[in-house]
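Enquirer: one predicted model, sequence on top.
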Amino acid sequence: MTTPARLPPGGRAQSSKQVLWSLAPSVYAPTLLEFAGLSALMPVIPLLALDLGFAAWQAAALTTVFGLTSFLGPIPAGRFISRVGARRALVSTGVLLVLSNLVAFMVLTPGVHGDPGPRHQLTFLGLLLVMAISTQVWQLGRQAYLGTALPPTMRARGMTMFGGVIRLGEVIGPLLGALVMALGSDTGVFILFAVTAAAGTVMIAIFLPPGETRPTSRRPRGERIPHSTARSRLDRAVLSRMAMVGLGIAPVMMARVNRPVIVPLLG
C-alpha cells in the first residue's frame, strides 16, 4: 500500500507568506504611507500652534482632536464603511485627507511666517478635525477588509503585521518630518502628508477589490426579522458594553497621543 503524499514542511508557511504579500499593495503599503505622513505631522502640530498664536497648553490640547475621534469616531465611521463599502470609503476619505493637507499648507503658511490671526487658528483646528476623522475611517476600513480577506487561521498574524506596519510608519514619519523642517519649511509637513496620503489612496483605488466588506441586504429564507423591542434592547446592551470598553481604553489613547506632543513642547 502506498502512503499518501504529504505537503513539504514549508508549504503551509509559503502559502501564508503569499497571502500576506498579496495584501501588501492594498493594505500594508498604504498603511505604512499613511502613518508615516501622520507621524511626521503629529510632533509639529504643537510647534505650528505656537507659531499661530496659541498658548502652550492650547497647543497641547489641539492634539486631543485625534484622541477624541479615536474614542467617538468608530461607530459613525463603521456605519459609513458598511454603507458605502471599504474601498469607496477609503478612497473618498483619502482624497479628503490630501485636500485638507494642501489647504492647510496654502492657508497656514502665511500665518506661520507672518502675522497670524483668529482665521488661521480656526482653520488649523477645523483641518485637524477633518484629518482626524479621515484617518479614523482609514484605520477601520483596512481592519474591516483584513477581517474578511484573511482566513480565520491567519487573522491574528495579519492583524499583528498590520500593527507592526503602523509602528514602522511611526518611526519613519518623524524622521521625514525632521528632514522637511531642516530644509526650512515647518508647514512642509502638510505637503509630505499629502504626498503619502495620495500615494496610499492611489494604491487602494487600484489594488483593493471593490465590495469586499460591503454587507448584503438579503436575508436567508426562513429567517425572521427580530422584534423591534428585542432588537433595541440588544442594541442598548451592545452599546453599553462598547461604552465601558471605550472608557477603559480612553486613558491609554490619551497617553499615546500625548507622547509625541509633550516632547516637542519640552524641546
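Expert: Sure, I can see it. Numbering: from 1, shown residues only.

Enquirer: every contact and neighbour count from this point should use C-alpha atoms.
Expert: Will do.

Enquirer: now do the nearest residue to Ser39 once chain neighbours are set aside against Gly78, distance only.
Expert: Leaving aside its sequence neighbours, Ser39 sits nearest to Gly173 (C-alpha to C-alpha, 6 or more residues apart in numbering; 4.8 Å). In this view, Gly173 and Gly78 are 27 Å apart by C-alpha to C-alpha, to the nearest Å.

Enquirer: check which helix or strand the residue nearest to Ser39 maps to.
Expert: helix 155-182 (DSSP states H and E).

Enquirer: toward the C-terminus from that helix, list the very next helix or strand.
Expert: By DSSP H and E, the next helix or strand past helix 155-182 is helix 188-207.

Enquirer: next, the angle helix 155-182 makes with that following helix.
Expert: 140 degrees (axes from the mean of the first three to the mean of the last three C-alpha atoms, to 10 degrees).

Enquirer: OK, contacts around Ser39?
Expert: Residues in contact with Ser39 (C-alpha atoms under 8 Å, 6 or more residues apart in numbering) are Gly169, Glu170, Val171, Ile172, Gly173, Pro174.

Enquirer: that older thread, buried stuff in the helix holding Gly173?
Expert: 158, 162, 165-170, 172-174, 176-178, 180 (16 or more other C-alpha atoms under 10 Å).

Enquirer: structure B:
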Amino acid sequence: MHVSDRPDSPAAREVLWRFAPMIYGPTVLFALGEGAILPLIPVIAAQLGADIATAALVASALVVGQLCGNIPAGWAVARMGERLTMTAAGILSLGGVVALAFAPSLGVLAASVFLIGFCAAAFGLARHSFMTTRVPLAFRARALSLLGGTFRLGMFVGPFVAAGLLALFGDEHAAVWFFGVCLVATILLVLFGPDPEAAIAPPAPRATRTDDPEAVEDTGEPITASLRAAPTVDGRRAGVFRTMRHFRGVLARLGLAAASLAAVRSARQVVLPLWGVSIGLDAQTIALVVGISGAIDFALFYASGQVMDRFGRLWAALPAMLLMGTGFIALAFTHDTPQNAMWFAMFSAVLGVGNGLSSGILLTLGADVAPKDDPAPFLGSWRTLTDAGGAVAPLLVSAIAAVSTLSIATGAIGAIGLLGAGAFVRWVPRFIPRVRG
C-alpha cells in the first residue's frame, strides 16, 4: 500500500526528514560548493590569459555540461540506480575540481568546468528520479519545492563563503578546494547515510499495460501521463530516445511550457543587473536590490509546494508566470522615467515573488508526468528541455538588446512569460490530475 494511502500515514514533515541524509543534505553541500566557485571561474580564466569574451565562454561551459549531461544521466540512472549514479557523479566532479585547481591552460580549465556541469546534471537527475518514485503524491510538491529550496540555499550562501575564503587565504583556489571538501562529504552521505527506502517503500507502479502499442501512444489527448507505462522492447527498458519519442506529446506541449518558465527565471538573473547599470545605479545599489529580490525568492520556496499540494499545480505556475511576465513588461516602460530607480526596486521585488512562487514547479511537473516504473529516461529529456530554456534566455536578451534596446529585450522576456502562462493553462489540466493534499 502506498504510504499516503494508509490512515496511519506519517506526517509530511516526518517523511521529508527521512530524505535529509541522502537527498537534502547532499544537495545543500553540492550547491554550496558549486555556488562558491561560480563567481571565480572567470577570475581563474583571466589568470590563465583569457580576455573577457573567452572568460565568459569558459564560464558557460558549466551550462553546456548540464545540457549535455541530462540524457546520459537518464540512461545511467535507469541502469545503475539513483544511489550509484549520485556517487559516480560526485567522484567524477571531484576529479573535475582537482583538474580545475591545477589547470595549466584554458582548455583544461574549460574541460574541468564542463565535467562539473555534466556531473551536476547527473546528480540532479538522480535526486529527481529518486524523489519521483519515493515521495507520496499527497506532498510531492512540498518535497520537491524543498529540494529546490535547498539547492537555492547552497547557491545563495556559496558566494559569501567564497568571499570569506578569499579574505582569509587571498587565493581563489581556496574556494575550489572548499568545493572538493563539500563533494567528499556529499559522497560519504550518499554512500553511508540512512536510506529512506528502509523506512518508506516506493509506491507500487500504477502503470496501465496493454498488448496494443497504439493504446499507450502519446497522442496529446486528455490523459495523465504519469499513469502510463514507459515503453518496453521485449520486456526490457526501451531507452532514452525511444522514451522521448513515446512521450513526445507531453514534451512538446507541457515541456515547452516548462522551458518558457526556465527561460523567464534565467533572464531575471541577467536583466536585473543590466537594467541597474543601464539606468546609472552604482554597483552597491544594484547588488542590494538584486540581493533583496533573491531573499524574497528564497523565502517563498516552501510556500510554492504547499500551494501546489493543496490547490493544484496550476495555482502556483500561473501566478508565478503572470507576475514575472507582467513584471518584465511593466519594467520595460520605466527606463527613462524620473523615478526609474524606485520602479527598478519595486519590480525586482515583484519578480522575486514570482520566482519564489515557482520554486519546485519544474521538478514537480516532471515527476507528475514521468512514467512511475522507470522515470529516469523521461526526466532526462524533461530536464534537457528546461535547461535549454534557461540557457537560451540570456542569449536572447543579449541579441535583442544588441539590435534594439534593453527595454525591448525586457519586454520580449515578459511576452514569453505571458505566453508560457497561457501554455500552462492549456496543458496542465490536460496532462496532470488535480492534486490536493
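Expert: It's in. Since the model is a prediction, treat every value here as computed from it, not as a measurement.

Enquirer: please state their TM-score.
Expert: Once the chains are overlaid, their TM-score stands at 0.75 when taken by TM-score structural alignment, normalised by the length of the first structure; 239 aligned residues with a C-alpha RMSD of 3.7 Å.

Enquirer: can you name the two of the buried residues of helix 155-182 of the first structure that sit furthest apart?
Expert: Greatest spacing in the buried residues of helix 155-182 of the first structure, by C-alpha to C-alpha: Gly158 and Val180 (32.4 Å).

Enquirer: burial measure for Pro118 of the first structure, as a count.
Expert: 12 (other C-alpha atoms under 10 Å).

Enquirer: just Gly94 of the first structure next, same as before
Expert: Counted with other C-alpha under 10 Å, Gly94 of the first structure comes out at 27.

Enquirer: please report how far the residue lying closest to it once chain neighbours are set aside lies from Thr148 of the first structure.
Expert: Excluding the flanking residues, the one nearest Gly94 of the first structure by C-alpha to C-alpha, 6+ apart is Thr201, at 5.4 Å. Distance of Thr201 of the first structure to Thr148 of the first structure, computed by C-alpha to C-alpha: 20 Å.

Enquirer: neighbour count winner among the two?
Expert: Thr201 (26 against 12).

Enquirer: give the aligned equivalent of that one in the second structure.
Expert: Alignment note: Thr201 of the first structure maps to Ile187 in the second structure; criterion TM-score structural alignment.

Enquirer: residues in contact with that match?
Expert: Residues near Ile187 of the second structure by C-alpha under 8 Å, 6+ apart: Pro26, Met86, Thr87, Gly90, Ile91.

Enquirer: matching residues in the second structure for stretch 43-52 of the first structure?
Expert: The aligned range for stretch 43-52 of the first structure is 39-48, by TM-score structural alignment.

Enquirer: what comes into contact with the matching stretch?
Expert: Taking C-alpha under 8 Å, 6+ apart as the rule, stretch 39-48 of the second structure contacts Ile52, Thr54, Ala55, Ala56, Val58, Ala59, Pro104, Ser105, Leu106, Leu109, Pro159, Glu172.

Enquirer: ok, now stretch 124-143 of the first structure?
Expert: For stretch 124-143 of the first structure, the surrounding residues in contact (C-alpha under 8 Å, 6+ apart) are 27, 62, 65-66, 69-70, 73-74, 77-78, 81, 86-87, 89-90, 93-94, 96-97, 100-101, 104, 108, 159.

Enquirer: buried ones among the residues you listed?
Expert: 27, 62, 65-66, 69-70, 73-74, 77-78, 81, 86-87, 89-90, 93-94, 96-97, 100-101, 104, 108.

Enquirer: just the ones of these in helices?
Expert: Those of these mapping onto helices are 62, 65-66, 69-70, 74, 77-78, 81, 86-87, 89-90, 93-94, 96-97, 100-101, 104, 108, per DSSP state H.

Enquirer: just give the number of residues close to Leu48 of the second structure.
Expert: Other residues close to Leu48 of the second structure by other C-alpha under 10 Å number 15.

Enquirer: and what of Ala53 of the second structure?
Expert: Residues within reach of Ala53 of the second structure, counting by other C-alpha under 10 Å, total 10.

Enquirer: which element is it on?
Expert: Here Ala53 of the second structure, judged by DSSP H and E, is contained in helix 52-80.

Enquirer: how much does that helix stray from the first structure?
Expert: Compared with the first structure after the fit, helix 52-80 of the second structure shows a mean deviation of 2.2 Å (mean C-alpha distance after the TM-score superposition for the first structure).

Enquirer: now for that helix, which elements pack on it?
Expert: Applying 3 or more C-alpha pairs under 8 Å, 6 or more residues apart in numbering; DSSP states H and E, one finds that helix 52-80 of the second structure makes contact with helix 41-47, helix 82-101, helix 106-134, helix 240-246, helix 376-403.

Enquirer: and it, how far out from the chain middle?
Expert: How far helix 52-80 of the second structure lies from its chain's middle: 13 Å, per C-alpha atoms, centre = their mean, to the nearest Å.

Enquirer: now do stretch 176-190 of the first structure
Expert: Put simply, stretch 176-190 of the first structure sits 22 Å off its chain's centre (C-alpha atoms, centre = their mean).

Enquirer: still on that earlier bit, okay if I get the contacts of stretch 39-48 of the second structure as JSON lines plus distance to Val289 of the second structure?
Expert: Shown next, in JSON lines, are the contacts of stretch 39-48 of the second structure (distance: C-alpha to C-alpha, whole Å):
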{"residue": "Ile52", "distance to Val289 of the second structure": "25"}
{"residue": "Thr54", "distance to Val289 of the second structure": "29"}
{"residue": "Ala55", "distance to Val289 of the second structure": "26"}
{"residue": "Ala56", "distance to Val289 of the second structure": "24"}
{"residue": "Val58", "distance to Val289 of the second structure": "28"}
{"residue": "Ala59", "distance to Val289 of the second structure": "24"}
{"residue": "Pro104", "distance to Val289 of the second structure": "38"}
{"residue": "Ser105", "distance to Val289 of the second structure": "37"}
{"residue": "Leu106", "distance to Val289 of the second structure": "34"}
{"residue": "Leu109", "distance to Val289 of the second structure": "32"}
{"residue": "Pro159", "distance to Val289 of the second structure": "17"}
{"residue": "Glu172", "distance to Val289 of the second structure": "26"}
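
Enquirer: give me the buried entries from those residues.
Expert: Buried among the contacts of stretch 39-48 of the second structure by 16+ other C-alpha under 10 Å: Thr54, Ala55, Ala56, Val58, Ala59, Leu106, Leu109, Pro159, Glu172.
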